[in-house]
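Asker: sequence unavailable; structure follows:
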């Protein structure tokens, strides 16, 4: 056929001198399918092939013989089976060309044989920790480094003197020490056992140092406690400490004499001054001979309202500290300094000079220097100074004692104020009942109920033996019950103005 190389179809050798691979079965089946499809035109050829037996195949020369044989491969017929003679022998068509043997491309490099990776190098096994290595024995200090000898402790034998001799085998410093052999430590020494490696801590317990715990600081706790209810006395003192919204004038009035107008004026000023500390004055505005200057204040001078009016024009034009300094020359002071006193004139002829205009100027001056001015109004309701004080007063205090004539005079004065157009001052007044004797009388209860209907409030102050003599009034010498009664009464007087 003119091919460069031949290929055996069934059990032959290739042109390279190696055994060819047998033809696959599927190729024979394909050939049969091709033959069956050709039809009748090949039928005769097939019968002739059956009748004429095929000559035996020629032996192909081997490549090693060097014949240079080339040609086409001949089909090899199967030997007929005696038992099955109906089927003709298989014959390869003359035009069928056998595909050349699969030739491996020499350039194709097959994958190299799998090279196993070098053996996995496992991490080296951890070295077992060596058994507990005892610390080396402490070396004994040589003699030339040894500390100076110490005096032996009581109870221990004194070691013999050191000397040079044959060194012990156990002494590693024998050569260095020049043959010095240390004496063995006493058996009781724990340090000797430790040096030799035979010390057991459990045999010689060492007491642990005392552990000092730091002081434990508790966190601050804020506890809310409900405020205790305010007592009546605390409430009264709180009222007197408040701001009053400006200077206030308290007028103590009753046309009847002997009803404690002067006593009430002094004690009210002393009570308010003891709480506020300053800015309180008591003025004796009696057109007749008043005794307020005698019962209150120190007699450091004899100046009265008359001297003040004489120099009033020069004092009115002053301001601030200069005004206080010059006005102080005309005032008297309480022994404890809690309030000031402006004494009234003792001469009856001076009453003609206290006209309405002069009283207004004095009140205006006192308001510039004091917060609370307590005025003893006297007994003449027809005098200009009495009416002027009533018109300028912020609070009216009606003083009386539990007697019918004193109560009748106070009730008549309230009617007069209503007639004079000062009904509001009368309705907002405070009735102050002073007890001149110990105990409580049935008339006092009637007076309290009566004046409670005519005035804003009724206050009762108890009897005190210090006031019975009619001499100088010292607030701190009063009984505690008396001071508490006046504290409540004073708070009632100033309560409408406290802020």
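Answerer: Received it, and whenever you're ready, just let me know what you need. Here the structure is a predicted model, which is why all the values come from computation and not from measurement.
Asker: C-alpha only now, for contacts and for neighbours.
Answerer: Will do.
Asker: could you look up the SS state of residue 251?
Answerer: Following DSSP: H, G, I helix; E, B strand; the rest coil, residue 251 is assigned to strand.
Asker: ok, it touching residue 399?
Answerer: No. In this structure residue 251 lies outside contact range of residue 399 using CA atoms under 8 Å: 10.1 Å.
Asker: okay, now residue 394: neighbour count?
Answerer: 19 (other CA atoms under 10 Å).
Asker: now do the contacts for it.
Answerer: 248, 249, 250, 251, 425 (CA atoms under 8 Å, 6 or more residues apart in numbering).
Asker: reformat those residues as TSV; add distance to residue 360 and neighbour count.
Answerer: Below are the contacts of residue 394 laid out as TSV (distance: CA to CA, whole Å; neighbours: other CA atoms under 10 Å):
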residue	distance to residue 360	neighbour count
248	14	20
249	12	23
250	15	25
251	14	27
425	18	21
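Asker: just put those residues in TSV and tack on distance to residue 285.
Answerer: Listed next are those as TSV, based on distance: CA to CA, whole Å:
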residue	distance to residue 285
248	16
249	13
250	12
251	10
425	19
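Asker: of those residues, closest to residue 482?
Answerer: residue 250 (20.6 Å; CA to CA).
Asker: need the contact list for that closest one.
Answerer: Here residue 250 is in contact with 372, 373, 374, 375, 393, 394, 395, 396, 397 (criterion: CA under 8 Å, 6+ apart).
Asker: ranking the residues you listed by neighbours, who comes first?
Answerer: Top of the contacts of residue 250 by neighbour count (other CA under 10 Å): residue 375, with 29 neighbours.
Asker: and it, that's in a helix?
Answerer: No. The assignment for residue 375, made by three-state DSSP, is strand rather than a helix.
Asker: just checking, it touches residue 252?
Answerer: Yes. Look at residue 375 against residue 252 with CA under 8 Å: they come within range, at 6.1 Å.
Asker: name all residues that sit in contact with these two at the same time.
Answerer: Common neighbours of residue 375 and residue 252 (CA under 8 Å, 6+ apart) are residue 265.
Asker: please enumerate the strands of this structure.
Answerer: Along the chain, the segments classed as strands by DSSP state E run 248-253, 280-284, 332-333, 340-342, 372-376, 395-400, 430-434, 457-461.
Asker: one more to weigh against that first structure:
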């Protein structure tokens, strides 16, 4: 029995693609003589279309769903009302798979305060203008614990006025009326405060020099040292480094015959201040003076190495070291002195040649790399020299003010002119005031901290 065409197959081809006439004619059904199986030949380019249901949407992992934020348009000019919020806070969950920066919440409350960078303490060196209870961000030295800071100012703790009518009124009213110090006393205490500036980090060296002899270097060194020692609580020493037989030790009452030569020879055996104090002379202001060599045959032996030995020893025991230099500005001692100098005092006389040589000293210092010392220098204008009454001191002072930091006039005083022992308490008030002004200016030019 002959096979009929497959009705179902014809229907599928009708919905899709129609078979070509050439492919249909080639399809032949044959019956095998030895079996009942039916064999059908299929064309090679037959196309079949199958309709599949839509694929399900992929599900995101839990860690990605936690950080997903709905795309909501935001108006940057709109400010939400606190009672009618228009935004929703979204919980942020950090994933261990995240490699980028962690997203932050949009709410202002979630912002973290950034601590300010540490700054310098404006009150690390002074308690002036500090509010009560405010503390320093840096450790304070013991010198900050002053009486005016710790004591409450009242009737019992306020000191009584000094001198004159203010003191008399304070006494007759049984300490109930305290007008305070007079203007003169306040000026003196203010100058004391300037001279008493505290230092940290080692000894300060101040040489007193000029290129001309006989202008009063030793006198100025003596006055400066006495003014410093009288006002300050620490130790002050003046070294006579003049290789040509200096006379600094003759300005105070001698208490020893020792000189800088003895200090050099006994340096290894000096273990403390008691040993060193036996080699110096001390006056009524507590100024220590170390004399120079008195033997003319040995004076030239004091060189740069010897000065360094003396300077190293004095640096162990003193806060300020003054050096009375000689006239040999190119001497090796002068080189060692300037290498340690924190400030310099240039002494000038009142005559034309003395002022010119003092100015040339400044020029020499600038030419040899000591320009900073020149700009910070103080010029002491000694008015006791000859010719002072014949020149215009204002013009000399004006010249030096254009080159150095300050100029101080040292007036004539009979006690200084005698060239002998100087009694600080017996100096004329104007001379003592000039010495104290010089001391205050020198101290103000010294570095407070030594790095």
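Answerer: Structure received. These numbers come from a predicted model, not from an experiment.
Asker: related to what we said a few turns ago, and which of the contacts of residue 394 of structure 1 is nearest to residue 388 of structure 1?
Answerer: Of the contacts of residue 394 of structure 1, the one sitting nearest to residue 388 of structure 1 (CA to CA) turns out to be residue 251, at 10.7 Å.
Asker: and the closest one? What does it align with in structure 2?
Answerer: Structural correspondence for residue 251 of structure 1 with respect to structure 2 (TM-score structural alignment): residue 207.
Asker: ok, residue 265 of structure 1 next?
Answerer: Residue 265 of structure 1 maps onto residue 221 in structure 2, by TM-score structural alignment.
Asker: tell me the spacing between its match and residue 438 of structure 2.
Answerer: 11 Å (CA to CA, to the nearest Å).
Asker: same check, this time on residue 378 of structure 2
Answerer: 8 Å.
Asker: quick check: neighbours shared by these two?
Answerer: residue 408.
Asker: quick one: the helices in the stretch 301-450 of structure 2?
Answerer: Secondary structure of the stretch 301-450 of structure 2 by DSSP state H, counting those that start in this stretch: the helices cover 304-317, 332-340, 352-367, 371-375, 393-401, 414-417, 429-444.
Asker: which among those helices is found nearest to residue 295 of structure 2?
Answerer: Nearest of the helices of the stretch 301-450 of structure 2 (CA to CA): helix 304-317, 16.0 Å.
Asker: what residues in structure 1 pair up with the closest one?
Answerer: The aligned range for helix 304-317 of structure 2 is 356-369, by TM-score structural alignment.
Asker: now stretch 22-29 of structure 2
Answerer: Under TM-score structural alignment, there's no match for stretch 22-29 of structure 2.
Asker: cool, and stretch 436-443 of structure 2?
Answerer: Using TM-score structural alignment, stretch 436-443 of structure 2 pairs with 487-494 in structure 1.
Asker: what lies in contact with the matching stretch?
Answerer: 232-233, 236-237, 239-240, 244, 268, 271-272, 395, 397, 430, 432, 457, 459-461.
Asker: just the buried residues of those.
Answerer: The neighbour count (16 or more other CA atoms under 10 Å) marks 236-237, 239-240, 244, 268, 271-272, 395, 397, 430, 432, 457, 459-461 as buried among the contacts of stretch 487-494 of structure 1.
Asker: which one of those is nearest residue 31 of structure 1?
Answerer: residue 239 (136.0 Å).
Asker: stretch 304-313 of structure 2 vs structure 1 - mean distance after superposition?
Answerer: Compared with structure 1 after the fit, stretch 304-313 of structure 2 shows a mean deviation of 1.7 Å (mean CA distance after the TM-score superposition for structure 1).
Asker: what about the aligned partner of residue 447 of structure 1 in structure 2, how many residues nearby?
Answerer: In structure 2, residue 447 of structure 1 lines up with residue 396, judged by TM-score structural alignment. When neighbours are counted by other CA under 10 Å, residue 396 of structure 2 registers 20.
Asker: and residue 365 of structure 2, by the same measure?
Answerer: 16.
Asker: again, but for residue 330 of structure 1
Answerer: With other CA under 10 Å as criterion, residue 330 of structure 1 counts 19.
Asker: which one in structure 2 is aligned with it?
Answerer: Checking TM-score structural alignment: residue 330 of structure 1 goes with residue 279.
Asker: its match: what's it in contact with?
Answerer: Counted by CA under 8 Å, 6+ apart, residue 279 of structure 2 has contacts 256, 257, 258, 259, 262, 263, 290.
Asker: surely residue 303 of structure 1 touches residue 341?
Answerer: No. Residue 303 of structure 1 is beyond contact range of residue 341, at 10.7 Å (criterion: CA under 8 Å).
Asker: the two: who's more crowded?
Answerer: Between residue 303 of structure 1 and residue 341, counting by other CA under 10 Å, residue 341 is the more crowded of the two (26 against 18).
Asker: for the more buried one, give me its contacts.
Answerer: 281, 282, 283, 284, 293, 296, 297, 331, 332, 333, 334.
Asker: how much space between it and residue 280 of structure 1?
Answerer: 9 Å.
Asker: lovely, talk soon.
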